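Q: Got a sequence here, can you build the structure:
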Amino acid sequence: MHTYRAECFGQFMLTDGEVTLTQEEMRSDRLLNLLSFLIVNRKRNPSIEEIGNAVCGEDSEQSGASVIKNLVWRMRKLLKSKWPDEQFILTFRGGYKLNPELKVTTDYEEMEDLIQRAGQSEVVEEKAALLNQAFETYKGRFLVGCETERWAANLAVYYQNGAVAVAKRLAALYESLGAYEEVERVVHRATAEDALDEALWTILIRSYGEAGKMQKAEETFHQVSDSLYNALGIGPSPELSGAYQSALNQMHSDVAGVETVMKQFDETDEPAGAFFCEIGVFRKIYKLSARRISRFGFPVHMALITLDLKEGKTGADANAVIDQGMTLMKDCILHTLRTGDVVARYSRTQFVVLLPACQYETGEAAINRVFARFDKHKESKRYRRYFTLREMSGTAKATAFPAHNMDSASALRVCVDAVEAGGDFSGHITGVAVRTPVHFKSAVAFIRAVNTILDELGRPQANAILRTFKTGKNEEAPTSWQYAPAVYHSAKAIQQDTGALKTLDILFVTRSNNTWQGTLYDDSGQEAAFSSELDLVAQMKKMTDQPQA
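A: Coordinates of the predicted model:
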């Protein structure tokens, strides 16, 4: 009796080393489903009903015993044409199964075995070799062609995630061994499976720095940052930015003369327009400016420019249109502002601008010039653009200006009417895109109310979206990001709505499960950043805390 090998990664194939049955030769998705399902479940005795659901679909009306019987007959005939002396599929009471006397090995089980052996090894080189074998065994998604069936789709996601996890472990080992070319090979192949896995890109960028490939590190970092903005509306993680910074540090670790350093830092071209950088670099420039303020006292302002669609498009169409608008806005910013101004993309629909040595009125005029330039393009009619301008903390004679434009649908006003002895608060929530005020009587009710409002608005959209597979025809797709939610009130009307005890404004930047990020402002000019639901509630309690009489 022969030993057979079934390959399920990529295109299906069954072979004994001499004779091979390929996926193309089956010429039927149902036959492919039947044989692969029996191979995967060869250690069980699946019932006809279970086989029917797997092969024909749970909602199919053609999954009865007669249909499965006909498919088994066709499959046996095809297998007999390849291996006349073998009995592959046996009948038992209530179902069918693969002949247990056949010796069958599979690529997915081989991958799992190699991963397990790598986990047991304590030798780095041996561990890397075993993980590399496991990674090379994965040749593509599990059973390409069967993705519409739930049983195969679930396994496809499982093994895809497993392959990416192996790639991370393997790339980290190669990095520790100094095998940077191997890191490139592994990461580039793994990111074909998950292009937004920041851990993979972090290892690659760090390896580029250690290998002295600074240009590749810089190009990769900016490409990944753009992909994150375009796909998820978020910026690079601290780990990814840290890897880029590590590459920069590695590049300039050698001893050099001051003239050499100045020559390296000199711009090759005559500087023109504002300086554009990624958000991590912008953050460092911001901190440096804050230090200069405390020393020299000259005014520095920061502007937040936001772009929305006027039309209520959603999904891929809205993504493409907003990306075009952001590209146009970036060009207008860079060619309008001064050489010393600094610009970075803050989120999917926002730019942040640093305006040094600038009064409020001058900064307002500068941003209006940017908008005037933007409005000259005929494409600008699709968009609603607005900005917020605020003087940096520490500037001499700082004046309190509105923290953000209340025209933004991402801005909510919280009117606090009462605070209980235990610190719990009650009131109502409103905003330009909130049809009617939403009342709450506790912090827990407040969190639920805000989640409901943001879900209805569609922004900020939750970043962590799990892969899902439809279970029926009537299943609805997840809510898409809304670039232009319906507006029910003017900003002026919202500003006139105040709480009996305290009035707070919240500007949300990102939202992922219970990890909310944004800034909280009160009516006395205080502001505080928050990074979670609990953090926001804690900051609100601080701002609403009243002194005892």
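
Q: contacts, neighbours, all on C-alpha from now
A: Fine.

Q: Which helix runs longest in the chain?
A: For the chain, the helix that runs over the most residues, judged by DSSP state H, is helix 150-177.

Q: the helices in the stretch 351-500 of the chain, which residues?
A: Remark: helices assigned in the stretch 351-500 of the chain by DSSP state H, counting those that start in this stretch are 360-375, 443-457, 491-495.

Q: Which one of those lies nearest to G94?
A: G94 lies closest to helix 443-457 among the helices of the stretch 351-500 of the chain, at 47.7 Å (Cα to Cα).

Q: Another for comparison:
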Amino acid sequence: MNEKLAELEVHMLGDFSVMYGEQPISFGKNTTTKAMKLLQILLYYGEQGIAREKLLSALYGRDELADAANNLRVTVHRLKKMIVEAGLPEAEYVNIKKGIYSWQAPMETEVDARVFAALYKEVEACEDAGHKEDLLKEVCRMYHGEFLPDLSGEEWVLIASIQYKKIYTQALKELCEILIARGDYEEALAFCDPACKLYPFDEWQSVKIECYIGLKRYREALKEYECTAKLFFEELGISPSEKLMKQFEEMSSQINDTKPRELQDIKNRLKEEDVPGGAYYCSIPSFRDSYRLVARMMERSGQSAYLMLCSVTDGKGRPMEKPEKLEIMMEEMQNSVQHCLRRGDSFTKYSASQYLILLIGTNKENCGMIFDRIRKYFAREHKSWAKNLEYFVSSVADVENLDSPIQFKDEQSAW
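A: A predicted model of the protein is given here:
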């Protein structure tokens, strides 16, 4: 029977759509009903299936688990009816065995997200340079955006979405390095342009600028920089990274120079140093030494310095209890602090859910503005994340006071 039926193609990267052969399948405009969520979960987990408890949590959450078992039976019945009404052949579609719910269709089913992940595993195992490049191109072409964006607030979707974005980011980075090293700047531009549109704050524009410089199209490179700088300032209230700033200086020099430097000289000078821009990340012991030095300097100079403690919570001021989500958020938190602060500021990971920041030459009012900037960048792709951040701030001079919200008293503490 499988040989006679067309393949069911499921797209989850960038949007959700289903094709049965040449026929698009519509399940209605509302993509957030319980039946639609169940459909997408079952399609994603495929024949491997998902455990009943995990499925109940994904569909109904902790607050609704009392009646969830009965609701799930009703939802499964509605889903089977909805599938057939959408134009697919009569079949069971939902298989339930030993507490595992799985997708069971009479036709072959292909889910782009699964193919995408499997393809990148081929990339990692591939030892032939030419074939690896072809695979990288295919991976980059497959990625059309966030995984199931209409369900981005769901935890299981969020975790999968970040994993797929990481794959895309790594694949595109590898591919651009190969193309630029070979001088294929036009092709690198073609692959990089979609990334700039999908993730305008991830600074893929830097790769585009490098390609424009390689092609000696300096004015286009300068225009790309100016548009990026404007975007960062208007949307996030921050300046572009050190790398982009260096590129700007080189471009300006190249455009105004009456005797242009050789291309290789320009490329050598544009290479990013090992030290990243933004705030300086260091270990707890190094941070402690910096803090002590700043405290001594303040006694003589009178310059102000503040400690800011940023915490990731569950959104209601309580500790985050989901380790996978916490790990993802803390990684993004580090990236946000690194990006939003100056090179003269330093920070460290203070606990599993906290970063400690040393801000020099600022005041308490500006500390609030700095936190708002960090939070805005942190939530740039997932707006709901803004409620997951909290902060305390204290002057370095006041840290030893008992009423300070940040205190580090002895060598036995984490500090």
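
Q: circling back to that earlier point, let me have the helices of the stretch 351-500 of the first structure in CSV, extended by mean neighbour count and distance to G518 of the first structure.
A: Formatted as CSV, the helices of the stretch 351-500 of the first structure follow (neighbours: other Cα atoms under 10 Å; distance: least, Cα to Cα, whole Å):
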stretch, mean neighbour count, distance to G518 of the first structure
helix 360-375, 17, 23
helix 443-457, 17, 13
helix 491-495, 14, 19
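
Q: Out of those helices, flag the one nearest K82 of the first structure.
A: Taking Cα to Cα, helix 443-457 is the member of the helices of the stretch 351-500 of the first structure nearest to K82 of the first structure, at 56.1 Å.

Q: Output the contacting helices and strands for that closest one.
A: Applying 3 or more Cα pairs under 8 Å, 6 or more residues apart in numbering; DSSP states H and E, we find helix 443-457 of the first structure packed against strand 438-440.

Q: what residue of the second structure takes the place of Y4 of the first structure?
A: Alignment note (TM-score structural alignment): Y4 of the first structure maps to L8 of the second structure.

Q: Enumerate every residue touching P236 of the first structure.
A: P236 of the first structure makes contact with E198, V224, S225, L228 under the criterion Cα atoms under 8 Å, 6 or more residues apart in numbering.

Q: hmm, which of those residues are the buried ones?
A: The neighbour-count criterion (16 or more other Cα atoms under 10 Å) marks E198, V224, S225, L228 among the contacts of P236 of the first structure as buried.

Q: Touching, L389 of the first structure and E364? I think so.
A: Yes - using Cα atoms under 8 Å, L389 of the first structure is in contact with E364, at 7.1 Å.

Q: just to revisit the earlier point, of all the helices of the stretch 351-500 of the first structure, which lies closest to F135 of the first structure?
A: That would be helix 443-457 among those, by Cα to Cα, at 39.2 Å.

Q: for that closest one, the distance to its chain's centre please.
A: Taking Cα atoms, centre = their mean, to the nearest Å, one finds helix 443-457 of the first structure lying 22 Å from the centre of the chain it belongs to.

Q: neighbouring contacts of it?
A: So helix 443-457 of the first structure is contacted by 409-410, 424-426, 433-434, 438, 440, 460-461, 479, 482, 485, 533, 537 (Cα under 8 Å, 6+ apart).

Q: Could you point out which of those residues is nearest to Q11 of the first structure?
A: T479 (33.6 Å).

Q: how many other residues sit next to the nearest residue to that closest one once chain neighbours are set aside?
A: Excluding its sequence neighbours, the residue lying closest to T479 of the first structure (Cα to Cα, 6 or more residues apart in numbering) is G458, at 6.7 Å. When neighbours are defined as other Cα atoms under 10 Å, G458 of the first structure has 20 of them.

Q: how far away is R385 of the first structure from E18 of the first structure?
A: With distances defined as Cα to Cα, to the nearest Å, the gap from R385 of the first structure to E18 of the first structure amounts to 67 Å.

Q: neighbour-wise, which of these two wins?
A: Shown here are R385 of the first structure and E18; by other Cα under 10 Å, R385 has more neighbours (20 against 5).

Q: For the closest residue to that one other than its chain neighbours, list the residues it contacts.
A: Of all residues beyond its chain neighbours, the one nearest R385 of the first structure is L307 (4.6 Å), with distances taken as Cα to Cα, 6+ apart. The neighbours of L307 of the first structure, taking Cα under 8 Å, 6+ apart as the test, are I322, G325, M326, T349, Q350, Y383, R384, R385, Y386.
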